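Peer 1: Take this sequence and fold it.
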Amino acid sequence: MNFQLAMALVIVLGAIYCLAKRYEARLVLITAGLLMAALSLSPMTAFQQFDKSMTNASLIIAICSAMGFAGVVSLTKCDVHLVLLLTRPLGRLGVLLLPAGMLVTSLCAVAIPSTAGLCAAIAPTLIPILVRAGFKPAIAAAAVVCSTTPALYNPGVAHNVFVAKIAGIGVMDLIGLFSVKLLVFSLLVIVGITLVCLIYRDYKKPEAGAAAEAGELKASNLPERVNVLYAVAPLVPVALLIYVSLCTSMKMSVATAMLIGTIYALAVTRSNPAEVTKRFFNDMGKGYANILGIIIAAGVFAAGLRAAGVIDLLINWLTSANEWARVGGSVGPYLMGVITGSGDAAAFAFNEAVTPHAKQFGMTIESLGYLATVAGSFGRLSSPLCGGLILVAGIAGVSPMDIVRRTFPVMLVMLVLAYFFI
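Peer 2: Below you'll find the predicted structure:
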C-alpha cells in the first residue's frame, strides 16, 4: 500500500468517526475530500468537482422545487388536513389499528417525503390514537417512523433524482423500475412491526374508562373539520406526474408539477400570495443548502477518493469479486445510517463514487444505486440518532432506544431482503 492510499484510509476512518460524532456532515465530507486531493498532489480535482456539483441543473431544479412545495404545504396546513382525512376512518380496529395506522402514514409519506416533516405532521395525531387504543407508546412511535419507506415513490426525493441522473434515465422511469419491490418492502415493514408488537406484547385492549387515563397526549395540531380540497393539495404533484407518465406522451418536469401543486394550494386555501411565495423560495434555498449541500460535499469526497486512487482500487476489487459490490452497496450505507442517524451522506457518497461503475462488476447502475438508497434508509431507522425517531420518541414520551429495540430487527430483515431482491 503506497503513501496516498494509506493516508486516504486514515482520512476515511477519521471522516466516519466525525460523522458518528454528529459533526456537520458537509464540513466533514468536503474537508476529507480536499485533504485526500491535496495529499495526492491534485487539489484542483476537488475544487473542480465542487463547481460541477453545485451547478448540476437537473438536481437543483427537481430537489429545490420539491422542497419549496413542501414548505407551502406546511404553511397552508394542507398536510394536517390530509392526516385528518386519512386517520378519521380508523375507528376501533383493535390490534389491527396498528397496521391500519401504518398504511395511513405510508400514504402520507408519498406526499410528505421528509421523515422529520412526516413525523411532525402525523405523530401528534396517530400516537395518541394508538396509545388510547391500548398500544404501548414505544410501538406507537415505531409504527409512525417506520412508515416512511413509501416516500421513495415521490419523484422529488433527492435520491431518486440523483440515481436517475447517473443512470441516464428519467425519474419516473426509475420509480417504475422499482415500484413493485418498493410496495413489497413497505408492506413487509408493516407486517414486521405488527409481529414485533405481538412478540413484545405491546398491545393490551384497554378497559372501559381507561382511555382517558392512557391517552393524555393531545392531538392538538389537527383542525376540527377536514377540508377535502386542502387535503388533496399535497398529492397534486405526485398525481400529475404519474398521470402524465402513464397516460400521455407529454413530458412534465418535477418542478412544473410542484409549481402547479403550489398554485392549487394557494388557490384553495386563499392564503396570502406574498407569504406563500416567500415560503416557497425560502424552502427552495433550504433544499439547496441541506440536501444539495450534502450531494456537493459527497462529490468532493468522492473526488478526493479518486485522486488518491481509492476508487480505482475499489473498482478493480469489485470487478474481480462481483458479489462484494452488492455487499458494499447494502451493508456500507446501512452501517453508516446506524452510526450517524442519517442514511443520506453514506448513500450519496457511495452512489457518487462507486455506482457509476456498476456495469464493470455485473450490476446495473439503477439497481446498485437504489440498493444503496434503501439500505441507508433502513440503517437510519435502526439508529437512536435518527432525527425523525427522536421526534416521535419525544411525542410518545419514551427513550429512542425503546423504539430502536422494535425497529432494528425489522430493518435488519429488510436489509437482507433488499440484498437478495434488488
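Peer 1: make it CA atoms for all contacts and neighbour counts henceforth
Peer 2: OK.
Peer 1: Pull the distance from stretch 285-302 to the chain's centre.
Peer 2: From the chain centre to the centre of stretch 285-302 is a distance of 15 Å (Cα atoms, centre = their mean, to the nearest Å).
Peer 1: Sorry, slip of the keys, the one I care about is stretch 276-285.
Peer 2: 21 Å.
Peer 1: Then stretch 186-196?
Peer 2: For stretch 186-196 - counting by Cα atoms, centre = their mean - the centre lies 18 Å from the chain centre.
Peer 1: ok, and for it, which residues are buried?
Peer 2: Across stretch 186-196, burial judged by 16 or more other Cα atoms under 10 Å covers 186, 187, 189, 190, 191, 192, 193, 194, 196.
Peer 1: Please generate a structure for the following sequence too, so the two can be compared:
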Amino acid sequence: MLPLGLLIGLSPLVYKAIKLNLVTAIIVSLIIALVVDIATRRDFKQCCKDSQAIFEGMGKVFTSTVSFIVCAEMLALGLNKIGGISTMIQAAASIQNAGLFIMLIVMLVIMIVAAIVTGSGNAAFFAFSPLLPEAASSVGIPTLALAVPVQLSAGIARTMSPIAGVIIAVSGITGLTPIALIRRTIPVMIIAVIVSVTSSLIFL
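Peer 2: Here you go, the predicted structure:
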C-alpha cells in the first residue's frame, strides 16, 4: 500500500512541489520496508538476503510479461501485414448506422481472443492499441469511447485464459486444473464484459 500512498499523496492533485513516478515510489517503498525490517529484527545480513525475493519475483514476472507482449505484437504485426485488420476495420466502417457497434464488436473480439491466447490483458492491449485511433476515426467516434471498453474487456478476458498467471497460481493453490477453473470464470466474465461495454457506451 505504501507505493500507492506515495503516488496519491505526491500527485499534482494533492501536493505539486514533489514529482514522483511509479518506479521511484516502488524503490522508496522498498528502502523504507528494508529499514523497518532491519530495525525490527536487528539482523542486517538476513534482512538483505530476504529482500532478494522481491527482485527475483520481479524478474520472473518481467520475463513472462515481456514474452507475452512480444508474441502478441508479432501476432498484431502479422495480421496488419496480411491486411486482416484493415479489411475488418473497413468492412465495419462501411456499414452505415451500425458502424459503431460493428467496430466495437470487431475490436472486442480481437482483443479478447488475444488476451485468452497470450494469457495477459496488458500484452494484448499494448499490441493492438495502436489500431484503436484508426478504427475509431473510421466510424467517426472519439478514440476514448472505443479504447475504454476494449481495454477493460482485455483485462476481464485474461481470467478466461488457462495460461494466465492468476489462473495458474489459483490452480496450484486449490489443486484444480486451469481448465476446471476457467469453466467457472468464463460465464461470469462474459457477463462482466457485457456490463463493462454497456456502461462505457452509456457514460462515454
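Peer 1: What does the TM-score come to for these two?
Peer 2: Overall, the chain-to-chain superposition scores 0.70 on the TM-score scale (TM-score structural alignment, normalised by the length of the second structure); 187 aligned residues with a Cα RMSD of 3.2 Å.
Peer 1: between the buried residues of stretch 186-196 of the first structure, which is nearest residue 351 of the first structure?
Peer 2: Of all these, residue 186 has the smallest distance to residue 351 of the first structure: 22.6 Å, by Cα to Cα.
Peer 1: Which helix or strand contains the closest one?
Peer 2: Using DSSP states H and E, residue 186 of the first structure maps to helix 171-199.
Peer 1: So which bit of the second structure is that helix matched to?
Peer 2: Across the second structure, nothing matches helix 171-199 of the first structure (TM-score structural alignment).
Peer 1: Residue 397 of the first structure versus the residue nearest to residue 407 of the first structure when sequence neighbours are not counted, what's the distance?
Peer 2: Excluding the flanking residues, the one nearest residue 407 of the first structure by Cα to Cα, 6 or more residues apart in numbering is residue 382, at 5.9 Å. Taking Cα to Cα, to the nearest Å as the measure, residue 382 of the first structure falls 19 Å from residue 397 of the first structure.
Peer 1: okay, these two: which has more neighbours?
Peer 2: residue 382 (29 against 13; other Cα atoms under 10 Å).
Peer 1: so how far is residue 125 of the second structure from the aligned residue in the second structure for the more buried one?
Peer 2: Matched to the second structure by TM-score structural alignment, residue 382 of the first structure sits across from residue 160. To residue 125 of the second structure, residue 160 of the second structure is 16 Å away according to Cα to Cα.
Peer 1: what's the longest helix in the second structure?
Peer 2: What stands out as the longest helix in the second structure, according to DSSP state H, is helix 44-81.
Peer 1: Could you find the closest non-adjacent residue to residue 147 of the second structure?
Peer 2: Nearest non-adjacent residue to residue 147 of the second structure (Cα to Cα, 6+ apart): residue 132, at 6.4 Å.
Peer 1: I meant to write residue 410 of the first structure there.
Peer 2: residue 192 (5.6 Å).
Peer 1: now residue 192 of the second structure
Peer 2: Closest to residue 192 of the second structure by Cα to Cα, 6+ apart is residue 156, at 7.3 Å.
Peer 1: What of residue 26 of the second structure?
Peer 2: residue 3 (5.5 Å).
Peer 1: Could you name the specific helix or strand carrying the counterpart of that neighbour in the first structure?
Peer 2: Correspondence of residue 3 of the second structure to the first structure, assessed by TM-score structural alignment: residue 237. Using DSSP H and E, residue 237 of the first structure maps to helix 236-247.
Peer 1: with the second structure superposed, average distance for whatever helix or strand comes next after that helix?
Peer 2: Once helix 236-247 of the first structure ends, the next helix or strand along the chain (criterion: DSSP H and E) is helix 254-269. On superposition with the second structure, the mean distance recorded for helix 254-269 of the first structure (mean Cα distance after the TM-score superposition for the first structure) is 1.1 Å.
Peer 1: what range in the second structure matches helix 254-269 of the first structure?
Peer 2: Taking TM-score structural alignment, helix 254-269 of the first structure hits residues 22-37 over in the second structure.
Peer 1: List of residues touching that stretch?
Peer 2: Residues from elsewhere that reach stretch 22-37 of the second structure (Cα atoms under 8 Å, 6 or more residues apart in numbering): 2, 3, 6, 7, 47, 48, 51.
Peer 1: show me the contacts for the fifth one.
Peer 2: For residue 47 of the second structure, the contacting residues are 34, 37, 38, 41, by Cα under 8 Å, 6+ apart.
Peer 1: circling back to that earlier point, what sits against the residue nearest to residue 147 of the second structure?
Peer 2: Residue 132 of the second structure neighbours (Cα under 8 Å, 6+ apart): 107, 143, 146, 147.
Peer 1: what residue of the first structure matches up with the first one?
Peer 2: With TM-score structural alignment defining the correspondence, residue 107 of the second structure maps onto residue 329 in the first structure.
Peer 1: Now that match. Nearest residue, chain neighbours left out?
Peer 2: Residue 329 of the first structure's closest residue in space is residue 372 (Cα to Cα, 6+ apart), at 4.8 Å.
Peer 1: element containing that neighbour, please.
Peer 2: Judged by DSSP H and E, residue 372 of the first structure forms part of helix 365-380.
Peer 1: Mind listing residues that contact that helix?
Peer 2: Counting by Cα under 8 Å, 6+ apart, 149, 159, 163-164, 166-167, 174, 326, 329-331, 333-338, 340-344, 346-347, 350-351, 355-359, 386, 411-412, 414-415, 418-419, 422 sit against helix 365-380 of the first structure.
Peer 1: and the residue mapped onto residue 192 of the second structure from the first structure, how far is that from residue 73 of the first structure?
Peer 2: Here residue 192 of the second structure is matched to residue 414 in the first structure, going by TM-score structural alignment. Distance of residue 414 of the first structure to residue 73 of the first structure, computed by Cα to Cα: 31 Å.
Peer 1: between the two, who's got more neighbours?
Peer 2: Each of residue 414 of the first structure and residue 73 has its neighbours counted (other Cα under 10 Å); residue 73 has more, 26 against 20.
Peer 1: follow-up on the earlier one: need the contact list for the match of residue 382 of the first structure.
Peer 2: By Cα under 8 Å, 6+ apart, the neighbours of residue 160 of the second structure are 116, 182, 185, 186, 189.
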